[in-house]
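S.K.: the sequence and its predicted three-dimensional model are supplied below.
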Amino acid sequence: MKAPEGPGFINLLASLEQGLGSAKALNPEPPLATLPPEVVAGYRHVVVWLIDGFALDYLAYAPSLRADLALQLETVFPSTTASAITSLFTGMSPAQHGLLGWQTYLPQQDRTLTVLPARETDHAGHSVALSSKSLNARIHPLPLVNRLSRKSTIVSPAQIAHSPYNRLMSGCARVIGYDDLEQLPALLGAHVRSVGQAPHYTYLYWSHLDHLGHECGPSSPEVREHLAAIDATYARMCGELLGTDTLLLTTTDHGMRAVNQRLDLRQAPAVCACLRHPLTGEPRAALAHVRPGRHRQFRHAMEAHFGNRVEIIAMADWLSGNAFGTGIAHPELQARAGDYLLLPDEDSYLVNPAGDDAGPCFLGAHGGLTRAEREIPLFRRSLRHAS
């Protein structure tokens, strides 16, 4: 079984990896035909702004960004931040870096890793924070910036800029934290002008839109209001960067879709009895690790409790189609992926909280294969000359 095919986020990363002068290209996919590496290499400064959770449907509320829409891409699978951002930081597909969603099963530790907040959880739901050293021992990242011929800067919200995950993924890059969206145009303009004439790469991240999509829903007034603020920031950012010989690429890690049906695995004890580990992955793309000899029982219990609300796909079929991407697979990919991929229907999401944890409640979600989750925009603006 294969995931949808088309110009992809991973092809954009190939354009960046090669165009920014990677000493060792780890991404086997071809660059975007509309953004060849020589075009990227021709700019003194390349800025990539990733706006977490920017769905294609949001274009209606962002006219400045919409005017610079260059391409529609397909993001990685699963269509989620932990997988896609790690791909951007490393230049590698999820199959290569091995982080398969918000939560990833670690077979050596027999624990669940929630990589972005750097926490590890046992079967009973007991969670501990990981230091940068411990997290590094779990994921062994290969930061893209360490392979580039040009210097790099990572610009992130202050609360996560120096987190264990960000510290590892930032590699040799300079790290800048900031507090508010409104700061970005002046901060970025000053930064680009301060680095001099040497070629430079800057990655910029903004996360609040994704939070609003989850909590309020993708069609909510809160999301629309924030999109207006993002769009105004983009217009000001372009003004600040005029004449700096900058290529500004703005994109996202995944889309967002409205959901209204919460499926709680704890209400299906016959299913839980078949699992050797709590579900990992994503609520819209869950990974099931099943006890030996319980596979038939697991499938029957899933069908009896959830009916056709959850599609059950044997992981062997999924992996054979390179659905997590191409390249040399992570040595633990098969063990981390488990036995089955569970895909809820378009309106549903599946949770499996442990212990006293109530688990997430969403009005918007992502991670799956629908257009709203998988297809993403790429915006492009050349700021080579002052107007």
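M.R.: All right, it came through fine.
S.K.: rest of the way, CA atoms for contacts and neighbours
M.R.: Will do.
S.K.: what about the nearest residue to G281 once chain neighbours are set aside, which SS state?
M.R.: For G281, ignoring the flanking residues on the chain, the nearest one in space by C-alpha to C-alpha, 6 or more residues apart in numbering is G101 at 4.4 Å. Secondary structure, DSSP: H, G, I helix; E, B strand; the rest coil: G101 is coil.
S.K.: from what I can see G101 touches E282, true?
M.R.: Yes. With contact defined as C-alpha atoms under 8 Å, G101 reaches E282; the gap is 5.5 Å.
S.K.: next, the one to line up against it:
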Amino acid sequence: MYADYENSIVNLASSILKYFGAKSEHNTLEYVDELLKDEYKNVVVILLDGLGIDALQHHLAENSFFRKHLIKEYSSVFPSTTTSATTSLESGLTPLEHGWLGWSLYFSELDKVVNAFINTEKDTDTQAADYHVASKYIPYKSIYQKIKDAGMANAFSVSKFGSNKIESFNELTNEITRLCATSEKKYIYGYWENPDLLMHETGCYSSEVTEIINKLQNKLEVMCEKLSDTLVIVTADHGHCNLKNYILTDYPKLFKMLKHPISIETRAIAFHIKDEFLNDFPIEFKSSFKNEFLLLSKKEVIENNICGNGKMHPKFEEFIGDYLAIAISDKGIVYSKDSNQFISNHAGMTEQEMKIPIIAIGMK
């Protein structure tokens, strides 16, 4: 399933920007615009990491709070992963435009693969530099700043690393409730790391995941009962699928073709290939992995708008490498035995990963 950049998390950001009088680069979601016609004082978007449509249907009863208020299924971006999707929501830009494509990105300035959010070198705890590499080379203007600059409202980010920092989900709901009680018009974005964190460790269909999704749902229902003049939208950045990983060091013919370690994600893998192997690589890759991945050249990625439309970021071509392998089955590829291997993961193109919900609760 390809990302639908007319019905995606990018377009949700566009609707938010439009509502608060700020310029947006992409089309809005008409069904969200319709909800916003009620002129709410507070607009709250809560993103529960990994809560795709598949998880919603598997773990929650049909008459549950979330499923009763589900108004639409829509699309993540590609790669369907936290780094790219949350940056799209926090910028209003496609991955093609903002450049934050995945967990690890190759930066020629350092000749290193860097974990973009946490600023460490790939598969290590070593700091990549004495400055934040991704923020320096792929900065963007946030949706919060765009809303503030428009002059109609304030904007806040509530998370472990947002403008309003919290450490627990109870603190998150309490802080959102507190902000909603103030008189000013505002946008609030709340981010929480589960169920994604637990899915990685226990699998996407475990009883532990069922329990945590139900707990999060119940806490948000209680929060909504306390609010007025507020639209709450609950969504996700991507879904999940259980998988098994191939280890690239087990494929010496492919391994010797690499200029650098693989990057982006285990289910959206960028390969930077030595010049003498550029023609041989796709043949050897397809021989090794058959039809479990869609292998695209850099040119094909760009021509097919895989990562969205708009003005291409200057770093984009470097980040996607010479070839991009996209998971379309239940497999991933890690670099070596030292690489993290999760039970469940995302970033590929299956419906499980790409389909996400818009759950809307309006309180006047």
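M.R.: Structure's in. What do you need? Bear in mind that the values here come from a model prediction, so they are computed numbers and not experimental data.
S.K.: I'd like the TM-score for the two structures, please.
M.R.: Once the chains are overlaid, their TM-score stands at 0.91 when taken by TM-score structural alignment, normalised by the length of the second structure; 356 aligned residues with a C-alpha RMSD of 2.2 Å.
S.K.: can you work out which residues contact both of G101 and E282 of the first structure?
M.R.: 78, 80, 367 (C-alpha atoms under 8 Å, 6 or more residues apart in numbering).
S.K.: am I right that the last one is in a strand?
M.R.: Just to be clear, that refers to G367 of the first structure. No. Under the criterion used here (three-state DSSP), G367 of the first structure is coil, not part of a strand.
S.K.: spatially, what comes nearest to the residue mapped onto it from the second structure if we skip its sequence neighbours?
M.R.: Aligned by TM-score structural alignment, G367 of the first structure pairs with A347 of the second structure. Of all residues beyond its chain neighbours, the one nearest A347 of the second structure is S80 (4.0 Å), with distances taken as C-alpha to C-alpha, 6+ apart.
S.K.: for G101 and E282 of the first structure, indicate the residue with more neighbours.
M.R.: Comparing G101 of the first structure with E282 by neighbour count (other C-alpha atoms under 10 Å), the higher total belongs to G101, at 29 against 26.
S.K.: the equivalent of L350 of the first structure over in the second structure: what secondary structure?
M.R.: Per TM-score structural alignment, the equivalent position to L350 of the first structure in the second structure is I333. Going by three-state DSSP, the secondary structure assigned to I333 of the second structure is strand.
S.K.: need the contact list for I333 of the second structure.
M.R.: For I333 of the second structure, the contact set (C-alpha under 8 Å, 6+ apart) comprises 245-248, 266-267, 269.
S.K.: let's see it at 7 Å
M.R.: 245-248, 266-267 (C-alpha atoms under 7 Å, 6 or more residues apart in numbering).
S.K.: now, these that are in strands?
M.R.: Mapping the contacts of I333 of the second structure onto strands (DSSP state E) picks out 245-247.
S.K.: in contact with the equivalent of L248 of the second structure over in the first structure, which residues?
M.R.: L248 of the second structure maps onto L265 in the first structure when the alignment is built from TM-score structural alignment. Counting by C-alpha under 7 Å, 6+ apart, L265 of the first structure touches 272, 351-352.
S.K.: list which of the residues you listed are still in contact in the second structure.
M.R.: When you map the contacts of L265 of the first structure onto the second structure and apply both residues aligned by TM-score structural alignment, their matches' C-alpha atoms under 7 Å, the shared contacts are 272, 351-352.
S.K.: helices along the stretch 201-350 of the first structure, start to end?
M.R.: For the stretch 201-350 of the first structure, applying DSSP state H, counting those that start in this stretch gives helices covering 208-216, 221-241, 269-272, 295-306, 315-320, 333-337.
S.K.: what span of the second structure lines up against the first one?
M.R.: Think helix 208-216 of the first structure. The aligned range for helix 208-216 of the first structure is 194-202, by TM-score structural alignment.
S.K.: with that, I have no additional questions.
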